[in-house]
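> This is a predicted model, with the sequence first.
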Amino acid sequence: MTDFLTSIQAALGLPQTPEAICFTSTGALPSAFAVTDLACASIAAAGLAVAELLCRQTGRWPSLEVDRRLASFWFATSLRPVGWSVPPLWDPIAGDYATRDGWIRLHTNAPHHRASAERVLGQCADRATMAAKVSQWGKTELEQAVVDAGGCAAEMRSWEQWQTHPQGVAVNAEPLIHFAANIHQTEKTWQGSVAQPLAGIKVLDLTRVLAGPIASRFLAGLGADVLRVDPPDWNEPGVVPEVTLGKRCTRLNLHDKSDRAVFEALLKDTDILLHGYRADALERLGYGQDERQNIAPGLIDVSLNAYGWCGPWQNRRGFDSLVQMSSGIADAGMHWKKTDKPTPLPVQALDHGTGYLMAASAIRALTERLSSGHCSSARLSLARTAKLLLEHGQVNTPQALRAEDAGDQGMLIEQTSWGPAHRLQVPLKMTGTPLQWTIPAGELGSHRAQWW
């Protein structure tokens, strides 16, 4: 735990204050890696960033507490529907497949990603058909073919193989969080309070599954006005009830002239921009970093991608499960479990961990902006968070947590767009600053594209 938190605090530029936070409860998610420690440390870091902001503005440092059990559960799901169910997280043919020389994972949740895989392999109605087709390919050859077709795939590599792969070499040389100062300055003042430190802060969320939405959910819980923007045809039904808590959600087509005008008007008044497009996507839309700063001179710009910001894969599509395959996590899990197939982490820990680091980065940049007027940007990646997890080695978890262990945590009732649900108590407690959300989880595109 200490190693994780020390590394994260150093990356954020936060003071090393081990006595400033208390960790409670016992147990850990069963895994080859210290997943629960990563969960606690990343949530704690976000809390420490809030504490620093409050201390700078009020002169008082709040006490902080992180519950290990709740942190573990929030890294999976915090929602328990009552009388309805969340749609399946995975497309029927998404998953791991044996090739003639190893393993590969196909990510087909988005319809266009499935279509790309099927352009290479042919249409498949079920996993058995897909498995038969994949078995005829070599893993490296198939990975490249699916990627070239616009799809998402990752062969299983060991950590040793990843360390010598050109992309592994590139991302492992990057900092966990890359901060960069912008030339613009602003004289905006703090409008928040101890109870709602981010009141008056406008957050424009251009992220999708899953890290970015975790970040904006945390910011919303601190009083920020979060507006999520999705394309007209995008949906992610398996995670929307989990991550839209506290947000308003709208849709804009950034290829449409009138929608671009609306977007630019929103961006002009934005304090924090979160985006998770591939590294070159906003540039190709005409909204590169210079353009964003010109539209919103005081902007705090926080971005993430899958495989890092340099190297041959910097623009590659990717998701948590794929990065686990590429970076050696699934391979290490296979050896830990003594099985013959990929064994990923028990939760999407790279997504969740990176999400809380994004939130901490945004708050850290806001604190600096309030103190000096200087604005900054931050870049993170799932692959770099994977390195953080891998660096702290394999573990044994004799006190394994189970999903049913969450039942005694005092859940709250939330009236979501789909029906009532129990929402777990939050794992982070700060004196005088409760994480709380005034907007229940709701459908994408259910609000107007405007600030409150």
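Looks like it arrived, so ask away. Numbering: from 1, shown residues only.

> Only C-alpha atoms from now on, for both contacts and neighbour counts.
OK.

> ok now the host helix or strand of Val302, how far from the chain's centre?
Secondary structure from DSSP states H and E places Val302 in strand 300-305. On the basis of CA atoms, centre = their mean, to the nearest Å, strand 300-305 sits 11 Å off its chain's mean C-alpha point.

> Run through the neighbouring helices and strands of it.
Applying 3 or more CA pairs under 8 Å, 6 or more residues apart in numbering; DSSP states H and E, one finds that strand 300-305 contacts strand 272-275, helix 349-372, strand 374-381.

> Regarding Ala449, what is its secondary structure?
Judged by DSSP: H, G, I helix; E, B strand; the rest coil, the three-state class of Ala449 is coil.

> Which residue of this structure lies farthest from its centroid?
Within the chain, Gln136 marks the point farthest from the mean C-alpha position, 34.3 Å out by CA atoms, centre = their mean.

> mind checking which helix or strand that residue is in?
Using DSSP H and E, Gln136 sits in no helix or strand.

> these two touch, right, it and Asp101?
No - between Gln136 and Asp101 there is no contact under CA atoms under 8 Å: 9.5 Å.

> mind checking how far the residue farthest from the centre of the chain is from Tyr97?
Counting by CA to CA, to the nearest Å, the gap from Gln136 to Tyr97 is 11 Å.

> and if you look at Ala132?
Computed as CA to CA, the Ala132 to Tyr97 distance reads 9 Å.

> Those two - which one has more neighbours?
Counted by other CA atoms under 10 Å, Ala132 and Tyr97 do not tie: Tyr97 has more neighbours, with 24 against 15.

> so that one sits in a helix?
No - under three-state DSSP, Tyr97 sits outside any helix and is assigned strand.

> which ones are touching it?
Contact partners of Tyr97, counting by CA atoms under 8 Å, 6 or more residues apart in numbering, are Trp103, Ile104, Arg105, Leu106, Ala131, Val134, Ser135.

> Arrange those residues in a markdown table, one row each, with distance to Pro398 as further columns.
Formatted as a markdown table, the contacts of Tyr97 follow (distance: CA to CA, whole Å):
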| residue | distance to Pro398 |
| --- | --- |
| Trp103 | 29 |
| Ile104 | 30 |
| Arg105 | 29 |
| Leu106 | 32 |
| Ala131 | 35 |
| Val134 | 37 |
| Ser135 | 37 |
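
> Scan these and report the most crowded one.
With neighbours defined as other CA under 10 Å, the most crowded of these is Ile104; it has 27 neighbours.

> and the direction of the one helix or strand that residue maps to versus that of strand 95-99, what angle?
Here Ile104 sits within strand 102-106, counting by DSSP H and E. Orientation of strand 102-106 against strand 95-99 (axes from the mean of the first three to the mean of the last three CA atoms, to 10 degrees) gives an angle of 150 degrees.

> this is the other structure I want to compare:
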Amino acid sequence: MTDLLSSVQAALGLPHTPIALTSEGALPSAFAVTELASASIAAAGQATAGLLLEQTGRLPGLSVDRRLASFWFATSLRPLGWRVPPLWDPVAGDYPSQDGWIRLHTNAPHHRQAAERVLGQAADRAAMAARVAQWKAHDLEQAVVEAGGCAAQMRSWNEWQAHPQGQAVNAEPLVHFLSRHGDTALPWRGSPARPLAGIGVLDLTRVLAGPIASRFLAGLGADVLRIDPPHWNEPGVVPEVTLGKRCARLNLHDAADRQVFEHLLAHADLLLHGYRADALERLGYGAAERQRLAPGLIDVSLNAYGWSGPWQKRRGFDSLVQMSCGIAEAGQRWQQADKPWPLPVQALDHATGYLMAAAAIRLLAERLKTAAVGSARLSLARTAKLLFEHAPDGTEAALRAEDPDDQGLLVEQTPWGPAHRLRVPLHLSGTPLQWDLPASDLGAHRPQWQAL
């Protein structure tokens, strides 16, 4: 059992029992990325095993393949004869400023527009680089954020520790559980093979961390309904993260769509949301209103920069948090590179997603057992602190390269073409992770629960 896994178990209130981690090797990084991948997936599996023990009296065996876990933290999808659209917008990325590096995140059209309102329109990276070079990094970060965009100055870990937001994140738990109130008992409608069957998960998350959580829950049999606004798209990740889900669209500024949303919320067992800290409040669906509409609702949420401090409402993504909190700077020194050096995968997103899933399952188990309804909060920045707290072994060899045996036998018929998935890294005896639906495009389904 690793120290990192012990920290995760403690944060989730899981037993400090060893979990078998198979295969050898690690992703090359200044940080323990493979260990984080293994520990976060193991924690989600252990939470599931605990739920099954309480409901069936049997504790399933549990193991995690470290190598496959590392691969899943990049992508699980292997298209057959087609390609996933590019992940990054052409001008997204790291740029040298007058006094250091800054990252612009421009994948969403309105985020690119915000950056270009500050910097001027840029047809390509060269044009953008010329504009960024005229700014100091801190001033540009502030200007882009104030324009409604997403940017992050590269800071060292020590600089982050001195920053008010770094200090705020340090004071937060990795998983902040909040106990709310009791409700009527919730019957278990699952089985050892599909432990979350009958559980309705309303998914208001985007891009990676939250969708990773709901994908895991769908693999255990949950009815996951993802809701997006009318024009939102994230083509580079949709084929990866919509596996097992139904995806619908609603405009929460429209009265008729709000009525549909409130009906969905009232009949949900679990809400996952990853908007900025005040976003649902501004839509009229703050915590008190959600509790009024759905008294028994389990609520699990994440944001980028934590739930306290001056940046708690700041837009952010994994790559930006890596720049802000010192990961990219530490990687640059480790690699002896002349530019920021991020993690080899978007590990903050993936790990936080599995920790969200574990927290949701822990809360669901408590709801089934005692009728208590609770909530949990997580953040990418707090997961980053976990990485800094646990140095890598440093002696492990590189992971063995992927081979055809790593892919599952099933062919997933997606709207973009057929594909394989990599074999699942989590083995839970009697409870295979399996998805009833292939990946689908956003807005492909009606906004309704299967059972209603």
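That came through, no problem. Being a predicted model, the structure only gives us computed values, none of them experimental.

> compared with the second structure, how much does the strand holding Ile104 of the first structure deviate?
With mean CA distance after the TM-score superposition for the first structure, strand 102-106 of the first structure departs from the second structure by a mean of 0.2 Å once superposed.

> Could you give the residue range in the second structure aligned to that strand?
Mapping strand 102-106 of the first structure onto the second structure (TM-score structural alignment) gives residues 100-104.

> Not counting that stretch itself, show me its contacts.
If you take CA under 8 Å, 6+ apart as the criterion, stretch 100-104 of the second structure is touched by 91-96, 115, 136-137, 141, 150-154, 320, 323, 339-340.

> Looking at those, which are in strands?
Counting by DSSP state E, the part of the contacts of stretch 100-104 of the second structure found in strands is Gly93, Asp94, Tyr95, Pro96, Cys150, Ala151, Ala152, Gln153.

> For those, work out which two are farthest apart.
Pro96 and Cys150 (16.3 Å; CA to CA).

> who's more crowded, those two?
Between Pro96 of the second structure and Cys150, counted using other CA under 10 Å, Cys150 has the larger neighbour count: 27 against 21.

> how far away is Leu282 of the first structure from Tyr307 of the first structure?
From Leu282 of the first structure over to Tyr307 of the first structure the distance is 17 Å, taken as CA to CA.

> Look at those two and report which has more neighbours.
Legend: neighbour count by other CA under 10 Å for Leu282 of the first structure and Tyr307, higher for Tyr307 (33 against 17).

> just how off-centre is stretch 105-113 of the second structure within its chain?
Averaging C-alpha positions (CA atoms, centre = their mean) puts stretch 105-113 of the second structure 20 Å from its chain's average.

> What's Gln312 of the second structure aligned with over in the first structure?
Correspondence of Gln312 of the second structure to the first structure, assessed by TM-score structural alignment: Gln314.

> Count the residues that sit near Ala137 of the second structure.
Applying other CA under 10 Å, we find 24 residues neighbouring Ala137 of the second structure.

> What residues does it make contact with?
Applying CA under 8 Å, 6+ apart, we find Ala137 of the second structure in contact with Ser97, Gln98, Asp99, Gly100, Trp101, Ile102, Gln153.

> what number of residues lie near the last one?
Using other CA under 10 Å, Gln153 of the second structure has 27 neighbouring residues.

> now, the most widely separated pair of the contacts of Ala137 of the second structure?
Largest pairwise distance in those, by CA to CA, is 11.7 Å, between Gln98 and Gln153.

> what secondary structure does Asn107 of the second structure sit in?
Three-state assignment for Asn107 of the second structure (three-state DSSP): coil.

> Name the nearest residue to the aligned partner of Glu24 of the second structure in the first structure, sequence neighbours excluded.
By TM-score structural alignment, Glu24 of the second structure lines up with Thr26 in the first structure. Spatial nearest neighbour of Thr26 of the first structure, chain neighbours left out: Arg68 (6.3 Å); criterion: CA to CA, 6 or more residues apart in numbering.

> That neighbour -> the second structure?
Taking TM-score structural alignment, the alignment pairs Arg68 of the first structure with Arg66 from the second structure.

> Provide a list of residues in contact with that match.
By CA under 8 Å, 6+ apart, Arg66 of the second structure lies in contact with Leu21, Thr22, Ser23, Glu24, Gly25, Ala26, Thr34, Glu35, Ala37, Ser38, Pro425.

> Mark which of those are buried, thanks.
The neighbour-count test (16 or more other CA atoms under 10 Å) applied to these identifies Leu21, Ala26, Thr34, Glu35, Ala37, Ser38, Pro425 as buried.

> wait, what's in contact with the aligned partner of the last one in the first structure?
It stands for Pro425 of the second structure. Using TM-score structural alignment as the criterion, Pro425 of the second structure maps onto Pro427 of the first structure. Pro427 of the first structure makes contacts with Glu65, Val66, Asp67, Arg68, Arg69, Leu70, Ala71, Trp74, as judged by CA under 8 Å, 6+ apart.

> Compute the distance between the last one and Gly47 of the first structure, please.
Put plainly, it is Trp74 of the first structure. Computed as CA to CA, the Trp74 of the first structure to Gly47 of the first structure distance reads 15 Å.

> Those two: which has the busier surroundings?
When Trp74 of the first structure and Gly47 are compared for neighbours, Gly47 comes out ahead with 26 against 21, by other CA under 10 Å.

> nearest spatial neighbour of Glu65 of the first structure, skipping sequence neighbours?
Spatial nearest neighbour of Glu65 of the first structure, chain neighbours left out: Cys22 (4.6 Å); criterion: CA to CA, 6+ apart.
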